[in-house]
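Colleague: What would the 3D arrangement of this be:
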Amino acid sequence: MKNKLFFAIVLSQVLLLVSCNAQKVDVQNELEFCVQQANKTIAQIPNDSLFPRSISNGNANWDYVNKKDWTSGFWPGILWYLYQYTGDKYFELKADSTTTELTSVAYSPSFDHDLGFMLYNSFGNGYRLTKDSHYKKVLLAAADSLATLYNPKVGTILSWPSMVKKMNWPHNTIIDNMMNLELLFWAAKNGGGQKLYDIAVKHAETTMKNQFRPDYSNYHVVVYDTTTGKVIKRITHQGYSNSSMWARGQSWAIYGFTMVYRETHDKKFLDFAENVANVYLERLPKDLIPYWDFNAPNIPNAPRDASAAAVTASALLELSTYIVDKRVSEKYFNKAVRMLEELSSAKYQSREKNDAFLLHSTGNMPIQGEVDVPIIYADYYYIEALLRLKEIEKKHKLILE
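Modeller: The predicted structure follows:
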């Protein structure tokens, strides 16, 4: 009861921000744009076993991957968000058919830590909106599979199993893995048991302890000894250097620790989420869309990463609802709205250029992978952020009435 009262008080505070600050984002208009773009994609996809991932420079249509790609869950997730927004049975049927294609992933021996991205974004959103018992069964199986990658001596879930031999990384954990903990928290509340909750909390605690610098920027990868649990080395695999702040990695951390606080109500995670958010916000360029790495040597000519901005905007909207200090809450809320405003501008929206929602994301710069192109996870977190803002506006309207 105390937790519910606390969150109600903080949410009412955030709702006041909506009334005190004129909205610069036409949420309805941008969501309608997402509907229009998604319909273009639906018309182009050859079949439900292919999933949009990115659009190459000069092309209008998506390049596709199969169900085992770590990004496969984002497109079904987008379709579920479109169903949430429109209530249109058409999107529900499309979401169900693409989600169902991923079923076997949950029952395969765990080959990747990204089961949360793949299955919680798809089946999780589907279950949230429909309460389909089949979706619940798949999610519980997926959580059990993800848990097999947990090493209790280290205190984290193994990332990139393929890298163990390839890179001689006995037990590696990447910051992205914070995002996959949501699957474990959900499962623990829905029949999966306390063990899954404990794994998620311990992973977050170990990551908080070992994966961050004194200024709260993070390393992409920490490599551990499998038997002692000691840190062997810290690496920024997809960033500019081991001492740089890779933009999307920092956005995963902001989102991940905000989510962990939501699930645990442990204030240490809220404080940490604020710290990792603050260093990100302090170093942003004026338009609030980060360069792919905050320490890229060719700034201001370095590629941007709209995906990091979309992830962060969604995270900050949620984070703002948990902060008691009105000034801090207002800062996070307003920054998120300004990020969405910029992402919705002609500079960053795809519009007539191609079938995506957003331009200018950067996937893996060090290997020149998906540089300055539309990427599906940018679109997913963009529409999620718009829906979160819409929900805040709706609650504000109800209070006024």
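
Colleague: going forward, measure contacts between C-alpha atoms and count neighbours the same way
Modeller: Noted.

Colleague: Next, count neighbours for Asn298.
Modeller: 9 (other C-alpha atoms under 10 Å).

Colleague: would you list every one of the helices in the stretch 1-150 of the chain?
Modeller: 2-20, 27-44, 74-86, 89-100, 103-106, 115, 125-130, 133-147 (DSSP state H, counting those that start in this stretch).

Colleague: among the ones you listed, which is nearest Ser329?
Modeller: Nearest of those to Ser329, taken as C-alpha to C-alpha: helix 2-20 at 6.8 Å.

Colleague: helices or strands next to that closest one in the packing?
Modeller: Packing partners of helix 2-20 (3 or more C-alpha pairs under 8 Å, 6 or more residues apart in numbering; DSSP states H and E): helix 326-343, helix 376-400.

Colleague: And Leu398, how far from Glu391?
Modeller: 11 Å (C-alpha to C-alpha, to the nearest Å).

Colleague: if you count what's nearby, which of those two comes out ahead?
Modeller: Glu391 (12 against 8).

Colleague: Give me the distance between the more buried one and Glu318.
Modeller: In terms of C-alpha to C-alpha, Glu391 sits 11 Å off from Glu318.

Colleague: now the helices and strands packed on helix 2-20 in TSV, with distance to Trp252?
Modeller: Formatted as TSV, the helices and strands packed on helix 2-20 follow (distance: least, C-alpha to C-alpha, whole Å):
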stretch	distance to Trp252
helix 326-343	15
helix 376-400	11
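
Colleague: closest to Ile199 out of the ones you listed?
Modeller: helix 376-400 (25.4 Å).

Colleague: hmm, who's touching the closest one?
Modeller: 15-16, 18-19, 27, 30-31, 34, 52-54, 71, 74-75, 77-78, 81, 85, 306-308, 310-311, 313-315, 317-318, 340, 356-358, 361 (C-alpha atoms under 8 Å, 6 or more residues apart in numbering).

Colleague: I'd like the structure of this one too, to check against the first:
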Amino acid sequence: MNRKLLPISLGLSLLVAPAWAQDALYKKTLKLAETQANLMLQEVPKAVQQKPTAAGKPAPVSPRSLTPAGELAVVPSPDWTSGFFPAELWLLYQATGKAEWQTAARTYTARIEPEQYNKTTHDLGFMVYCPVGKGYELTQDAHYKPVILQAARSLSSRFNAKTGTLRSWDHNRDNWQFPVIIDNMMNLELLFEATRLSGDSSFYQLAVTHANTTLRNHFRPDFSSYHVVDYDPATGQVRQRQTAQGYADESAWARGQAWGLYGYTMCYRETRNKVYLQQAENIARFILNHPNMPKDLVPYWDYNAPDIPAAPRDASAAAITASALYELSTYSAANAALYRSKAEQMVKSLAKSYTAQPGGSHGFLLLHSTGHKPANSEIDVPLIYADYYFLEALQRRKNLATGTNVLQAGASQATR
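Modeller: Down below sits the predicted model:
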């Protein structure tokens, strides 16, 4: 990670709340996060013990969500969400400086590290880079560097020069030949870091090529995004555009828009290519100006869901969007105050109305997320990646409020 930024000086006038109020919200939410994470550390081993592992199958290692019966759902390391809980533990270590969180983070991160060799998934950024990259950023432990580089090599193996993209899913080959999903923008950060760590520019070039192709083919004239673009791997031509996890192919799936916003903000950070900054701002405009955005700025699962306002919300989309907007505010002179104030609204809404009761929900922090509504899967439940991006947004918020770099690394001693 070790990023170099040239953030725009915002000045005290852009602080949307007095420092004491920001501290109060941050400290209260951080205390809740620690309470919930401690509970989760107790709950995961019990859930793993109660879930028998079939012969030849990997054992569960991380929490993902709650089952329809309200039980803790745990997943093995090949699951795309497996890295978020260890990454959340690293964020708690960053926020508090407490050795106990580093110890827990190292333990859970080690369980994900075998995925560095996994060439069957595009999600190695989520699975490996979120926890291992954060661990390396905070500790500079040399053990983590080769893990990051191997994960980048594995991810790079999915690149097709004809399509100019990294392949996403391997399933449903009767329907898709070379599917690429908007979520994949998030995994490019792993490739950028690999170039920084190794000096090998090929990782950087793959990331830029994928970002450019996605920019050309995933977005509609209003800068909303399709979820899936399927390519002909032999010619590179687009075969079809779909929104598999949204209401309809032409609808705007809320988390997909958040992935796009975060992804192009990150790509601008890594390249300083103003095309990416413009794209991020265009996506932000679509999200923030959408007529179906609720007043609390926690979106419905799809901006075009037919049953709005009764449609389920997606707290994960709000958390991802807020984290991206805090960073984007440091790059945009014209819209810095707007982005920061909207991120502030989202975080306050999440903290006030979407958090779990202390000691409840098996240790999850945020409630009311939606995973895959069309598949009737994970609807109005906690999701581990919602917790992760919410904590990341809170950390970025604190950094901006205290006048430090929005992506400031290093464990704080202030709350010890």
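
Colleague: hang on, the earlier thing: can I get the helices of the stretch 1-150 of structure 1 in CSV with mean neighbour count and distance to Asn168 of structure 1?
Modeller: What follows is the helices of the stretch 1-150 of structure 1, written out as CSV (neighbours: other C-alpha atoms under 10 Å; distance: least, C-alpha to C-alpha, whole Å):
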stretch, mean neighbour count, distance to Asn168 of structure 1
helix 2-20, 15, 45
helix 27-44, 17, 40
helix 74-86, 25, 30
helix 89-100, 19, 35
helix 103-106, 18, 26
helix 115, 28, 23
helix 125-130, 18, 36
helix 133-147, 21, 22
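
Colleague: Could you export those as a markdown table, including distance to Val231 of structure 1?
Modeller: Formatted as a markdown table, the helices of the stretch 1-150 of structure 1 follow (distance: least, C-alpha to C-alpha, whole Å):
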| stretch | distance to Val231 of structure 1 |
| --- | --- |
| helix 2-20 | 36 |
| helix 27-44 | 43 |
| helix 74-86 | 32 |
| helix 89-100 | 38 |
| helix 103-106 | 30 |
| helix 115 | 25 |
| helix 125-130 | 36 |
| helix 133-147 | 21 |
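
Colleague: right, so of the ones you listed, which gets closest to Leu281 of structure 1?
Modeller: Among the helices of the stretch 1-150 of structure 1, helix 2-20 sits nearest to Leu281 of structure 1 (C-alpha to C-alpha), with 19.1 Å.

Colleague: got the angle between that closest one and helix 376-400?
Modeller: 90 degrees (axes from the mean of the first three to the mean of the last three C-alpha atoms, to 10 degrees).

Colleague: So Ala324 of structure 2 lies in a helix, does it not?
Modeller: Yes - checked against DSSP: H, G, I helix; E, B strand; the rest coil, Ala324 of structure 2 lies within a helix.

Colleague: Which helix or strand contains Asn212 of structure 2?
Modeller: Using DSSP states H and E, Asn212 of structure 2 sits within helix 201-217.

Colleague: so that helix matches what in structure 1?
Modeller: Mapped onto structure 1 using TM-score structural alignment, helix 201-217 of structure 2 spans residues 194-210.

Colleague: And that stretch, what's buried?
Modeller: 196-197, 199-205, 207-208, 210 (16 or more other C-alpha atoms under 10 Å).

Colleague: what does that stretch contact?
Modeller: 143-144, 147, 150, 155-157, 175, 178, 181, 184-185, 187-188, 222, 231, 257, 260, 272.

Colleague: cool, and stretch 366-382 of structure 2?
Modeller: 65-67, 244-247, 301, 312-317, 350, 354-356, 361, 364-365, 383, 386-387.

Colleague: Restricted to strands, list the residues you listed.
Modeller: Among the contacts of stretch 366-382 of structure 2, the members falling in strands (DSSP state E) are 65-66.

Colleague: Would you show me how to pick out the buried ones of the contacts of stretch 366-382 of structure 2 in PyMOL?
Modeller: Selection of buried members from those for PyMOL, criterion 16+ other C-alpha under 10 Å:
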select buried, resi 65+66+244+245+246+247+301+312+313+314+315+316+317+350+354+355+356+361+364+365+383+386+387
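
Colleague: quick one, what contacts the aligned partner of Leu115 of structure 1 in structure 2?
Modeller: Under the alignment (TM-score structural alignment), Leu115 of structure 1 pairs with Leu124 of structure 2. Residues in contact with Leu124 of structure 2, defined by C-alpha under 8 Å, 6+ apart, are 80, 115-116, 118, 151-152, 155, 187, 190.

Colleague: now Ile232 of structure 1
Modeller: 222-225.

Colleague: Onto which residues of structure 2 does the helix or strand containing it map?
Modeller: Element membership of Ile232 of structure 1, judged by DSSP H and E, is strand 231-235. Under TM-score structural alignment, strand 231-235 of structure 1 corresponds to residues 238-242 of structure 2.
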